[in-house]
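> Predicted structure and sequence below. I'll ask about it afterward.
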Amino acid sequence: MTSDPNDTDRRWPAKLYSVGSEPDPRFSLANERTLLAWIRTSLAFLALGVALDSLDDIVAAGHSSFLAFGSVSLGLLCAVGGVRRWWRNERAHRRVQPLSAPLTAVAVTVMMGVAAVLLLALAIAGRIL
């Protein structure tokens, strides 16, 4: 028995795939690659958080845990934002609507800017090497 690619009853999440019509597979695959890029970015932030947390003897007391928490928070934001963006774009493709604005990218950029300013301030104050 062969499976029908248009059988939306078996695809997960059914709530997403039951909407609209099947888009060009290239769009869905590009959307999936973008999600995977967000997941890779999330993993990088999580790894950075683990590394920062292990720098207690190099960074002044309390700062490494604060920086690690910020990095892990960015990782969580990238993972959740990436899935949210994938869902919204897949739904827009299926409904033949415009894609959503990249709000997660803007939020991550702003948070990275704040982190860079804080790290620069700590470096100038001589609190980190």
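Good, I have the coordinates. What you see is a predicted model; the values in this text were computed from it and never measured.
> Every contact and neighbour count from this point should use C-alpha atoms.
Will do.
> how distant is the biggest helix by length in the chain from the center of its chain?
When the chain is parsed with DSSP state H, its longest helix is helix 63-95. Mean-position distance between helix 63-95 and its chain equals 3 Å (CA atoms, centre = their mean, to the nearest Å).
> Quick check: buried residues in that helix?
Neighbour-count burial for helix 63-95, counted by 16 or more other CA atoms under 10 Å, picks out 63-65, 67-83, 85-94.
> and after it, which helix or strand comes next?
helix 103-124 (DSSP states H and E).
> got another, please set it beside the one above:
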Amino acid sequence: MSRFPRALYSRGEEPDPRFTLANERTFLAWIRTALALLAGGVALEVLGLDLHPQLRLSASLVLIVAGLLTPALAWIGWFRTEAAMRAGTPLPASPLGPALAIAVTAAGILVTLAVLLK
């Protein structure tokens, strides 16, 4: 039976299953985070809160874009981590933490300004 992605599983040695499963749980946690970002961005705009409209829309778009990019970055992170474990090399750093910190901070600043300027 072939495993996906074949390019990953065809090289290196099989790591301890606990580490592979932990890597998968981390990937799924990032997917949940992406869903929360999407829901927050949609809710912020759809609820039509009495906030400065352009700033509210900007904050919504920041959250939605972050929610759209997170699964792709999570997949790349999962792949790179799994490849490192199979090769016995140090685990790579994830770009997701800093990227999401910047996006959520930007959205928070925009919402704060939208509240203050309504």
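Sure, I can see it. Computed from a predicted structure; not experimentally measured.
> that older thread, mean per-residue distance, the longest helix of structure 1 to structure 2?
Helix 63-95 of structure 1 differs from its equivalent in structure 2 by a mean of 1.1 Å after superposition (mean CA distance after the TM-score superposition for structure 1).
> what does Leu48 of structure 1 align to in structure 2?
By TM-score structural alignment, Leu48 of structure 1 lines up with Gly40 in structure 2.
> Also Val114 of structure 1?
Val114 of structure 1 maps onto Ala106 in structure 2, with residues paired by TM-score structural alignment.
> isn't its match right next to Ala59, touching?
Yes. With contacts counted by CA atoms under 8 Å, Ala106 of structure 2 reaches Ala59, the gap being 7.4 Å.
> which part of structure 2 lines up with the longest helix of structure 1?
Using TM-score structural alignment, helix 63-95 of structure 1 lines up with residues 55-87 of structure 2.
> Spatially central residue in structure 2, please.
By CA atoms, centre = their mean, the mean C-alpha position of structure 2 lies nearest to Thr70, the distance being 2.8 Å.
> In contact with that one, which residues?
Taking CA atoms under 8 Å, 6 or more residues apart in numbering as the criterion, Thr70 of structure 2 is in contact with 30-31, 33-34, 96.
> For the match of Leu48 of structure 1, give me its contacts.
Contacts of Gly40 of structure 2 by CA under 8 Å, 6+ apart are 60, 63-64.
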